[in-house]
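Peer 1: Sequence first, then the predicted structure:
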Amino acid sequence: MVKIGAVEVGDFPLLLAPMEDVSDPPFRALCKKHGADVMFTEFISSEGLIRDAGKSVQKLDFFEYERPLGIQIFGNEISSMREAAAISAAANPDIVDINYGCPVKNVAGKGAGAGILRDIPKMVEMTAEIVKAVDKPVTVKTRLGWDEESKHIVEVAERLQDVGIQAISIHGRTRKQMYKGSADWSLIADVKNNPRMKIPVFGNGDVDSPQKALEMKNTYGVDGLMIGRASIGYPWIFREIKHYLNTGEMLAPPSLEERVQACRTHFEMALDWKGTQLGINETRRHYTNYFKGISHFKEYRTKLVTSNEPEEILDTLNEILERFADMEMAYPY
């Protein structure tokens, strides 16, 4: 049994990666239903939290059924991060997670997210202060380094463990790579195989099929997998991976009815959670993957992403169910 501190997360846990504007409660509900073992919130701005900004505070909310769940925070000021960690811990998650991996310019360029990989001493000091500030297990999500010349993740992971983190998730790219090229898992394995490392090491990057999941597990020996982009619009990836790891057999892909029902559930939860307009806007990024592989679908996809009325979108989902009822579904990978 893998444990993050005292929190049991399964024998080989599958973690839902924190993704901005994606891993909100409606999306997390679907991923949990289909087998994700550990949830993480969208990353939350430390400055937003300590200033009580509405959007940041709302991201602290979660449902009991999502547990075990981590609240993820980011920022570049140690004092703000320490205070934000305390606010996060007060919301009573199972884990407080630190984002040291986000590569986008308006985060990393300000020294937050992956930006802190240019200042490892500050990264270690910030982590130590957060560990001291909360009574929850603290975990870290990070990358191999800032660029090819600074891939010091083996040393970094050890130093973060030494100041008290309880698990580390490593994306197998540098910040400079963003999401280009292939993730390099060899350094993730080096972290896991470091005899001084005692905490769980989770691998992240390019796990987009059950076969790839098995390859990463067997080749690199990680304690679990963190899955991000492959789950967008396809929460079934978790159950498919689990079934394949346990049996060596592929589950049948979700039926059209399952896809439409999941999409409808996601959409209706988003409306309840974020209000009509924001719920409509933020669900649009998921439609392509929910119905990936269906030929002659463009007309319906256009309707889904351009409609501004909930009734129109629900009607379009019903039309999809009727129009493609006899089509055999395929995997998106």
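Peer 2: Looks like it came in fine.
Peer 1: can we go C-alpha only for contacts and neighbour counts from here?
Peer 2: Noted.
Peer 1: Which SSE is immediately downstream of the longest helix belonging to the chain?
Peer 2: The helix that spans the most residues within the chain, counting by DSSP state H, is helix 256-274. Helices and strands here follow DSSP states H and E; after helix 256-274, the next one along the chain is helix 276-290.
Peer 1: Could you list every helix and strand in contact with that next one?
Peer 2: helix 256-274, helix 298-306 (3 or more CA pairs under 8 Å, 6 or more residues apart in numbering; DSSP states H and E).
Peer 1: quick one: the first one to helix 276-290, angle?
Peer 2: I take that to be helix 256-274. Interaxial angle of helix 256-274 relative to helix 276-290 (axes from the mean of the first three to the mean of the last three CA atoms, to 10 degrees): 150 degrees.
Peer 1: now what about helix 256-274, what contacts it?
Peer 2: With contact meaning CA atoms under 8 Å, 6 or more residues apart in numbering, helix 256-274 is reached by 25-27, 30, 233, 277-280, 282-283, 287, 290-291, 314, 317-318, 320-321, 324-325, 327, 329.
Peer 1: and Ala11, how many neighbours?
Peer 2: One correction, residue 11 is Asp, not Ala. Close neighbours of Asp11, defined as other CA atoms under 10 Å, add up to 11.
Peer 1: for comparison:
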Amino acid sequence: MAVKIGNIDLGNFPLLLAPMEDVSDPPFRFVCKQNGVDMMYTEFISSEGLIRDAAKSVQKLDIFEYERPIGIQIFGSNIDSMREATEIASKANPDLIDINYGCPVKNVACRGAGASLLQDIDKMVKMTKAVVESTHLPVTVKTRLGWDDNTKNVYEVAERLQDVGIQALTIHGRTRAQMYKGEADWSLIREIKRNPRISIPIFGNGDVDSIEKAANWRMEYEVDGIMIGRAAIGYPWIFREIKHFFATGEYLSGPILSERIDVCRTHLLKSIEWKGEKTGIFEMRRHYSNYFKGIPNFKDYRMQLVKLESLNAINEVLEDISNKFDEVLA
């Protein structure tokens, strides 16, 4: 059965790209879209930044037609600011608005935003209601199991947020206290999915980094779809490989070296196109080691790539990599 968020038809078992700060920008989203991701989100955007017209926050509202369906994700600690930010984000014409109640990092959670709202469910519910009432678009939420092991309250969160009108919920299978350490626990996600009161789609997130996990957890935890984050960095092919396995039961062979270089180059060009040469090249540096993971003795090349400041010089190194390594190594 097709999974729907409002009028957005996501197909039978959608794969979603997680919103990741400094990663899920339009250049990265472009290469993920080419590899079959069903739905994507912007990097999370500060509500305070949006209402103050901060350049960095406003730039994150950039979305493109080919990215659809796409959600804009916002976070904040002040209900009025979130209401106003929702109105601004809605004017950028995404397909939905997503609220971040999951970010564990200090400068978000310790300012009363992101995962810290898991410590104040009443406020979370009020904030969510304000966002739902401030837009004509479907509203979804991403959150965690709870603040720590003693407060895994996402079961209550799911019911109460559905009651105020959210249309899908993504749950990362860790508490805020865990940050990104330890193993994600999806058993509570399955409990929520089995709750007869819950009728909205429930997506699982956390630790899905292989075809096997995606296939096994789909069955074991009964989720409506899976959100993938870190495993897609430098490896956007994960979406097409999982989808191919779901469709055929067969493994698709991974990208050969020339394809890795082509996609890396596309990502770089899109980055320059969107941010200008200087910033585009600088922000691409975090991706090289992932694009070429597993290639022996790659360190010297990576050191070159992260120092170079011109597109021509980077292209020369990519060409050199192409000539030096046999396709078999990819």
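Peer 2: Ah, there it is. Because the structure is predicted, anything quoted here is derived from the model rather than measured.
Peer 1: Off-centre distance for the longest helix of structure 1?
Peer 2: For helix 256-274 of structure 1, the distance from its own C-alpha centre to the chain's C-alpha centre is 19 Å (CA atoms, centre = their mean, to the nearest Å).
Peer 1: And for stretch 6-17 of structure 1?
Peer 2: Counting by CA atoms, centre = their mean, stretch 6-17 of structure 1 comes out at 13 Å from the chain centroid.
Peer 1: residue ranges for the strands of the stretch 101-250 of structure 1, please.
Peer 2: With strands called from DSSP state E, counting those that start in this stretch, the stretch 101-250 of structure 1 shows them at 138-143, 167-171, 201-204, 224-227.
Peer 1: Report the buried residues of the first one.
Peer 2: Judged by neighbour count (16 or more other CA atoms under 10 Å), strand 138-143 of structure 1 contains these buried residues: Val138, Thr139, Val140, Lys141, Thr142, Arg143.
Peer 1: OK, contacts around the residue lying closest to the last one once chain neighbours are set aside?
Peer 2: I take that to be Arg143 of structure 1. Leaving aside its chain neighbours, Arg143 of structure 1 sits nearest to His171 (4.8 Å; criterion: CA to CA, 6 or more residues apart in numbering). Counting by CA under 8 Å, 6+ apart, His171 of structure 1 touches Gly101, Lys141, Thr142, Arg143, Leu144, Ala183, Gly203, Asn204, Gly205.
Peer 1: 6 Å instead, please
Peer 2: Arg143, Asn204, Gly205 (CA atoms under 6 Å, 6 or more residues apart in numbering).
Peer 1: thinking the second one is in contact with Asp223, fair?
Peer 2: The one in question is Asn204 of structure 1. No - in terms of CA atoms under 6 Å, Asn204 of structure 1 does not count as a neighbour of Asp223; the distance is 11.3 Å.
Peer 1: Which one of these two is surrounded by more residues?
Peer 2: Each of Asn204 of structure 1 and Asp223 has its neighbours counted (other CA under 10 Å); Asn204 has more, 27 against 22.
Peer 1: The more buried one and Pro18 of structure 1: what is the separation?
Peer 2: According to CA to CA, to the nearest Å, Asn204 of structure 1 stands 11 Å off from Pro18 of structure 1.
Peer 1: swap in Trp273 of structure 1?
Peer 2: Trp273 of structure 1 is 18 Å from Pro18 of structure 1, by CA to CA.
Peer 1: Need the three-state assignment for the residue lying closest to Ala91 of structure 1 once chain neighbours are set aside.
Peer 2: The shortest distance from Ala91 of structure 1 to any non-neighbouring residue, by CA to CA, 6+ apart, is to Leu60 (6.7 Å). Following DSSP: H, G, I helix; E, B strand; the rest coil, Leu60 of structure 1 is assigned to coil.
Peer 1: what about Leu60 of structure 1, neighbour count?
Peer 2: 23.
Peer 1: same question, Arg196 of structure 1
Peer 2: Count around Arg196 of structure 1 with other CA under 10 Å applied: 11.
Peer 1: what's the answer for Arg323 of structure 1, then?
Peer 2: 12.
Peer 1: residue in structure 2 matching it?
Peer 2: Under the alignment (TM-score structural alignment), Arg323 of structure 1 maps onto Lys324 of structure 2.
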